[in-house]
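K.L.:
fold the following.
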Amino acid sequence: MDITPIPRSSEPEHSLFDALGGDTFFRPLVARFYAQVKEDDLIGPMYPDQDWEGAENRLRWFLEQYWGGPRTYQEQRGNPMLRRRHLPFPIGEAEADRWLELMGRSLDQFSEEQLPPAYRAQLWNHMQRVAYMMINQGPRAL
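P.N.:
Next comes the predicted model:
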């Protein structure tokens, strides 16, 4: 039996990270999100005042890596293990909903040209799955 290799495309693969403009998209997204978190009465207190920049970097690194960008998160923090990293924080449905509310507002600040609806839907679907996966208090806790 003769096995002929499938020719590979000479065009590089493009990720959502690339399609959205890379860091020029994710940096303002995360900055807008944390500007709201700092003022939020429900989830804001979960963040240490002295580490806002660190929190912002970690979320940005995670999102960029997840969507095909640099592996900075992996290099700086190791495997994401998001649920385990968030266990020390009491996260119920209200906290997950608030996180999504603030992230939704951050996404809404982009025009459709900057964030086409299909890409927004991909991002939003992921955000919802992750937010609800973090719940560790109340009836939805896994």
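K.L.:
all contacts plus neighbour counts: C-alpha atoms, from now on.
P.N.:
Will do.
K.L.:
S106: neighbouring residues, count only.
P.N.:
For S106, the neighbour count with other Cα atoms under 10 Å is 19.
K.L.:
so it makes contact with F33?
P.N.:
Yes. Taking Cα atoms under 8 Å as the contact criterion, S106 and F33 are neighbours in contact, 5.5 Å apart.
K.L.:
find the helix or strand that V30 is a member of.
P.N.:
Taking DSSP states H and E as the criterion, V30 maps to helix 23-37.
K.L.:
what's in contact with that helix?
P.N.:
In this structure, residues lying in contact with helix 23-37 by Cα atoms under 8 Å, 6 or more residues apart in numbering are 17, 43-44, 52, 56, 59-60, 63-64, 102-103, 105-107.
K.L.:
residue nearest the centroid of the protein?
P.N.:
With distances taken as Cα atoms, centre = their mean, the residue of the chain nearest its centroid is L63 (4.0 Å).
K.L.:
what about that residue, distance to P139?
P.N.:
From L63 across to P139, the span is 28 Å (Cα to Cα, to the nearest Å).
K.L.:
please state the offset of the helix holding V30 from the chain centre?
P.N.:
How far helix 23-37 lies from its chain's middle: 10 Å, per Cα atoms, centre = their mean, to the nearest Å.
K.L.:
and what of stretch 121-134?
P.N.:
Averaging C-alpha coordinates over stretch 121-134 and over its chain gives two centres that are 8 Å apart (Cα atoms, centre = their mean).
K.L.:
and this one, please, so the two structures can be compared:
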Amino acid sequence: MQEIRHRSIYDAIGGVETIKKIVDSFYSRVAKHPLLIPIFPEDLTETARRQTLFLTQFFGGPRAYEAERGHPMMRRRHLPFPITPSRRDAWLDCMEEALNEVGIEEPYRTVMFEKLTLTANHMMNTPE
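P.N.:
Have a look, this model is predicted:
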């Protein structure tokens, strides 16, 4: 039987410092992506801060997002933005590159990407 060393993915990957590195890497890509730039604000500072709060909670860390903003309701919060299958794929590509750049190790990288993929699929709200 394998020993469980961490209570959550958040703990296993190094907590908020690692989440911040992922978010920084991710948004450096989003800021240059032609499909994503139109649906993000010019200044990504607040968006990145909220993403850090969300991913912290999403991967088992403190529930800071919920404490500040209430229930995530991600689909509802994203309805104003046309999220097409191509934009979903672009978002996932940026996130996958960020996970790789930060060096998230297996099995956590795969589990994180699978959870993010499910969420990204749920966010789509506009056909091509």
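K.L.:
thinking again about what came up before, now do the same contact list for the residue nearest to the centre of the first structure.
P.N.:
With contacts taken as Cα under 8 Å, 6+ apart, L63 of the first structure has the following neighbours: F26.
K.L.:
what lines up with it in the second structure?
P.N.:
With TM-score structural alignment as the matching criterion, the partner of L63 of the first structure in the second structure is L55.
K.L.:
what do you get for G92 of the first structure?
P.N.:
Aligned counterpart of G92 of the first structure in the second structure: T84 (TM-score structural alignment).
K.L.:
same question for N79 of the first structure.
P.N.:
Residue correspondence, TM-score structural alignment: N79 of the first structure in this structure matches H71 in the second structure.
K.L.:
count the neighbours of that match for me.
P.N.:
As a burial measure, H71 of the second structure scores 10 neighbours (other Cα under 10 Å).
K.L.:
ok, for it, nearest residue in space, not its chain neighbours?
P.N.:
Y65 (8.0 Å; Cα to Cα, 6 or more residues apart in numbering).
K.L.:
repeat that for I9 of the second structure.
P.N.:
F59 (5.5 Å).
K.L.:
I13 is in contact with the one you found, correct?
P.N.:
No. Counting by Cα under 8 Å, F59 of the second structure stays clear of I13, with 9.6 Å between them.
K.L.:
ranges for the helices of the second structure?
P.N.:
When secondary structure is read from DSSP state H, the second structure shows helices at 9-13, 16-30, 45-58, 64-69, 74-78, 85-102, 108-123.
K.L.:
mean deviation, the fifth one versus the first structure?
P.N.:
Which is helix 74-78 of the second structure. Here helix 74-78 of the second structure is compared with the first structure after superposition; its mean distance to the aligned residues, by mean Cα distance after the TM-score superposition for the first structure, is 0.3 Å.
K.L.:
ok, now how distant is P45 of the first structure from P90 of the first structure?
P.N.:
Distance of P45 of the first structure to P90 of the first structure, given as Cα to Cα: 11 Å.
K.L.:
do S111 of the first structure as well
P.N.:
Counting by Cα to Cα, the gap between S111 of the first structure and P90 of the first structure amounts to 34 Å.
K.L.:
of the two, who's got more company?
P.N.:
P90 (14 against 10).
K.L.:
in the second structure, which residue range corresponds to the helix holding V30 of the first structure?
P.N.:
Counting by TM-score structural alignment, helix 23-37 of the first structure lines up with residues 16-30 of the second structure.
K.L.:
which one is R120 of the first structure nearest to, not counting chain neighbours?
P.N.:
In this structure, R120 of the first structure finds its nearest non-sequential neighbour in L107, 7.6 Å apart by Cα to Cα, 6+ apart.
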